[in-house]
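In: Build the 3D model from these lines:
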Amino acid sequence: MLTEQSAATVRATLPAVGAAIGEITERFYTRLFAAHPELLRDLFNRGNQAAGTQKQALAGSIAAFATHLLEHPEQRPDAMLGRIAHKHASLGVAPEQYAVVHEHLFAAIAEVLGEAVTPEVAAAWDEVYWLMANALVAIERRLYAESGGPGLRAWEVVERVEETADVVSFRVRPADGGPVAGFRAGQYVSVGVTLPDGARQIRQYSLSGAPGEAVRQFSVKRVHGGQTPDGEVSHHLHARVRPGDVLELSEPYGDLVLEAGPDTPVLLASAGIGVTPMVAMLADLAATGHGGPVTVVHGDRSPADHALRADHEAYAGKLPDAAVHFFYERDAGPGARTGLVDLTGIEVRPGTRAYLCGPLPFMRAVRAQLVEKGVAPADIHYEVFGPDLWLAQG
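Out: Next up is the predicted model:
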């Protein structure tokens, strides 16, 4: 918790820092990459930097953490910290890197706010930073201990499955012939590739196969940028990676994991490529003989765009009490609905644990409908692909 003096200073300066946090993070990344260009080349997502989403996520997390310290001084925002720590661990972030971030972040704060950053103000925000950083280091240290340490391992591609025109699943096994550790349904792995320009870029992809298999499966959607750059790693994987090729993968990470008793009502709601962790969860429910009601909801542009649809239906069909609701914007066909996902008319059982994955507008809409139907907010869990902008967007 913050000291009383620092809490008063942070409370007084939070509006000014919050108003300038976008410019602060812009300056921060400019300084950081000027001093350490290897971080942009080999660690940070160049696409997210170009689009500005990573800056928004950093700004949102800092503001949210400081606000939480003021509003709940006796509690630590473990959900937010856990989400960040899992992502950091999948990238192999080391404790000493927090000192590098601190140096350039506080230099950016001083540049933007100027004389307003008195020694007292600097000390208070320094306390905020290290409370957050040290908490993340502790969580990441535990995650590394559980997974066997940071770093990527070589995996051979044994099968490539064209799920849709823009989604490919890769099935991989350890290139060294060693054992495959288990994972929890809903988790992801980092995949490292070397691009034609020599950059080593890393992206996270959900494990879309059933836990406990001898091979791992992850599914990749080819990202078409539109207003932002195309996804360079997804395009590389689609265009260049074939069976026999070797990729680097991290151990599984991610805090959106299936946690439900054998009779707990479960709702799995997804849209687009958000289907991937939901299919893994559905596979796990089927494999463990889940007896409670399971509601499956998915939205997509069309049946042809619905990746892993056969798995979606097959795993649901193995459950004794499952209801499947597919929504398509066009070409819905028999048994599906036309339009965006709408929970109106869909039964949601008391005590339901809900898991959401898809674009933010989709998850916000579904979450609001679930709350209206009586689902406790604490029982609604979500996963954001890429930088988590839920907090950044208020």
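In: contacts and neighbour counts: CA atoms only from here.
Out: Fine.
In: those helices in the stretch 101-250 of the chain, which residues are they?
Out: All helices of the stretch 101-250 of the chain, identified by DSSP state H, counting those that start in this stretch, fall at 119-147, 232-240.
In: what's the closest of those to D263?
Out: D263 lies closest to helix 119-147 among the helices of the stretch 101-250 of the chain, at 28.8 Å (Cα to Cα).
In: Now do that closest one: which elements does it pack against?
Out: The contact analysis (3 or more Cα pairs under 8 Å, 6 or more residues apart in numbering; DSSP states H and E) places helix 119-147 against helix 4-35, helix 78-91.
In: Which residues in the shortest one does the neighbour count mark as buried?
Out: Of the residues in helix 78-91, L81, G82, R83, I84, A85, H86, K87, H88, A89, S90, L91 count as buried by neighbour count, 16 or more other Cα atoms under 10 Å.
In: hang on, the earlier thing: export the helices of the stretch 101-250 of the chain as CSV, with columns for distance to P179 and mean neighbour count.
Out: Listed next are the helices of the stretch 101-250 of the chain as CSV, based on distance: least, Cα to Cα, whole Å; neighbours: other Cα atoms under 10 Å:
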stretch, distance to P179, mean neighbour count
helix 119-147, 13, 17
helix 232-240, 25, 16
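In: Of these, give the one that comes closest to P361.
Out: Closest approach to P361 among the helices of the stretch 101-250 of the chain is made by helix 232-240 (22.9 Å; Cα to Cα).
In: Provide the contact partners of that closest one at residue level.
Out: Identification of contacts with helix 232-240 by Cα atoms under 8 Å, 6 or more residues apart in numbering yields G47, V168, V193, L195, Q201, I202, R203, V220, K221, R222, V223.
In: can you give me how far stretch 108-117 is from the chain middle?
Out: When C-alpha coordinates are averaged (Cα atoms, centre = their mean, to the nearest Å), stretch 108-117 and its chain have centres 32 Å apart.
In: one more to put side by side:
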Amino acid sequence: MLSPKSTEIVRATLPAVGGAIGEITPLFYDKLFAERPDLLRDLFNRGNQANGSQRQALAGAIAAFATALVEHPDVRPDALLSRIAHKHAALGVTAEQYELVRRHLFAAIAEVLGEAVTPEVAAAWDEVYWLMANALIALEARLYEGAGVPAGEVFVPCRVVARHRETADVVTFEVRPLDGRELPAGKPGQYVSVRVTLPDGARQIRQYSLSGWPDDALCFSVKRIPGDPAGEVSNHLHDHVAVGAELQVSLPFGDVVLDEADGRPVVLVSAGIGCTPMTGMLAHLAATGSARRVIVVHADRSEADHAFREETRRLVAKLPDAEAHVWYERPEGEWPAERTGYADLSAIDVPADAVVYLCGPLPFMRAARARLLAAGVAPADVHYEVFGPDLWLGADA
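Out: This is a model prediction of the structure:
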């Protein structure tokens, strides 16, 4: 916890720092990349830097952590820290990088706030930073130890042994290690990082949810991302990575995983490509012959856009107490009117004691969570996975 003196200083300066965080974080990244352009080229997601989402996520994480320290001094925000630690471990982040971040972050704070950053204020916020950084370093060390690898060495050279087209814009890649080693199977709901070398020489990394576990292999599914900036890694995988190609794939990480010891009803709620981790969870439930009540809810643009549509139907049919509810915005054939448009969880009898997993666009997850809480589901039982920077810091998950 923060020292009493630092707590009072941080509480007093939090409005100023929080109000300026939108200026501080862009300046921080500019300073960081000026010294270490290799980090933008080979570690940070260039698309998220270009659209500002990574900067928003950093600002939100710092503000949320500092606020938690002063408002709840005896409770560490472990859910926030665990999510960040898993993301870092999947990228191979190491303890040494935290000092580099601290130096440029505090230079940005001092430049934006000027004389307001007295030595006492700087010392108090330095304490905040190292409380967060040291907690993350410890969590990441345990993740690396649990994976049986030295810190940061999470990437495994793999070969693409199969490629399956799920829809016009979703492809599943099946990979196996080149050296024949046995990869950790991962837990239902986890993801892997995939590192590719792009035409300009950059080695960019993206994270994809595991969608299946064939023998001695891992499957991850990738959606083509149009727009500006387009999904440069996802689109590269679609256009240039065929069966036989080599890929650098990380060990599996992720803190939003199916609780196998919990016998309560499980509800899997997704939209679009958010069905990927849900399919992995559903496949595990079917493979283990789970007797739990399972409710699958999915929303998509149309049948043709719905990845794993037939797989979901097949897996639900294998479970003794499972049901699926699907909504399409633009059905291609005859489709019930009450299942056309956006998903409506009020039309489903969700048990109040259910454990719920969400994945999809942020507005969709916000609306789904609100409906679930209104139905009596406990906030602690609603878990969510975000593709990309986590801009949702208000959830009690």
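In: TM-score of the superposition?
Out: With the length set by TM-score structural alignment, normalised by the length of structure 1, the two chains reach a TM-score of 0.97; 391 aligned residues with a Cα RMSD of 1.4 Å.
In: How many neighbouring residues does T288 of structure 2 have?
Out: Using other Cα atoms under 10 Å, T288 of structure 2 has 11 neighbouring residues.
In: Relative to I109 of structure 1, how far out is the residue of structure 1 positioned farthest from its centre?
Out: Here structure 1 reaches farthest from its C-alpha mean at E115, the gap being 37.6 Å by Cα atoms, centre = their mean. The gap separating E115 of structure 1 from I109 of structure 1 is 11 Å, by Cα to Cα, to the nearest Å.
In: Could you do R222 of structure 1 as well?
Out: According to Cα to Cα, R222 of structure 1 stands 37 Å off from I109 of structure 1.
In: ditto for V193 of structure 1
Out: 34 Å.
In: I'd like the helices and strands packed on helix 119-147 of structure 1 as CSV, with distance to A135 of structure 1 appended.
Out: Below are those laid out as CSV (distance: least, Cα to Cα, whole Å):
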stretch, distance to A135 of structure 1
helix 4-35, 18
helix 78-91, 8
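In: wait, which of the ones you listed is closest to S147 of structure 1?
Out: The nearest among these, by Cα to Cα, is helix 78-91 at 9.6 Å.
In: compared with structure 2, how much does that closest one deviate?
Out: Once fitted to structure 2, helix 78-91 of structure 1 is off its aligned match by 0.3 Å on average (mean Cα distance after the TM-score superposition for structure 1).
In: Need the contact partners of that helix.
Out: 43, 61, 132, 135-137, 139-140, 143-144, 150-151, 189-190, 202, 204, 250-255.
In: What of stretch 131-138 of structure 1?
Out: Stretch 131-138 of structure 1 is contacted from outside by M1, F65, L81, G82, I84, A85, P95, Y98, using Cα under 8 Å, 6+ apart.
In: Now the two most distant members of the residues you listed.
Out: Greatest spatial distance among these (Cα to Cα): M1 and P95, at 20.7 Å.
In: ok now do the counterpart of V160 of structure 2 in structure 1, which residues does it touch?
Out: Alignment note (TM-score structural alignment): V160 of structure 2 maps to V157 of structure 1. Taking Cα under 8 Å, 6+ apart as the criterion, V157 of structure 1 is in contact with F170, R171, V172, R173, R242, P243, G244, D245, V246, L247.
In: please redo it, this time with the cut-off set to 7 Å
Out: Contacts for V157 of structure 1 (Cα atoms under 7 Å, 6 or more residues apart in numbering) come out as F170, R171, V172, R173, R242, P243, G244, D245, V246.
In: what's the nearest residue to the first one if we skip its chain neighbours?
Out: Taking Cα to Cα, 6 or more residues apart in numbering, and ignoring the residues beside it in sequence, F170 of structure 1 has R160 as its nearest neighbour in space, at 4.8 Å.
In: What of V158 of structure 1?
Out: Leaving aside its sequence neighbours, V158 of structure 1 sits nearest to P243 (Cα to Cα, 6+ apart; 5.0 Å).
In: how close does the closest residue to I109 of structure 1 other than its chain neighbours get to A214 of structure 1?
Out: Computed as Cα to Cα, 6+ apart, the closest residue to I109 of structure 1 that is not its neighbour in sequence is I24, at 5.6 Å. As judged by Cα to Cα, I24 of structure 1 and A214 of structure 1 stand 46 Å apart.
In: With neighbour numbers in mind, choose between these two.
Out: Set I24 of structure 1 next to A214 and count neighbours by other Cα under 10 Å: I24 wins out with 24 against 15.
In: quick one: that one from R301 of structure 1, how far?
Out: For I24 of structure 1, the distance to R301 of structure 1 (Cα to Cα) stands at 38 Å.
In: P387 of structure 1 too?
Out: Between P387 of structure 1 and R301 of structure 1 the computed distance is 23 Å (Cα to Cα).
In: V324 of structure 1 now?
Out: Separation of V324 of structure 1 from R301 of structure 1 (Cα to Cα): 17 Å.
In: Also G339 of structure 1?
Out: According to Cα to Cα, G339 of structure 1 stands 9 Å off from R301 of structure 1.
In: Overlap in contacts, these two.
Out: In contact with both G339 of structure 1 and R301: Y328, E329, using Cα under 7 Å, 6+ apart.
In: follow-up on the earlier one: report the contact partners of the residue nearest to I109 of structure 1.
Out: By Cα under 7 Å, 6+ apart, the residues touching I24 of structure 1 are A108, I109, V112.
In: Can you find the partner of the first one in structure 2?
Out: Under the alignment (TM-score structural alignment), A108 of structure 1 maps onto A108 of structure 2.
In: ok, that match touching D30?
Out: No: using Cα atoms under 7 Å, A108 of structure 2 is not in contact with D30; the gap is 9.3 Å.
In: Between these two, point out the one with more neighbours.
Out: A108 (23 against 14).
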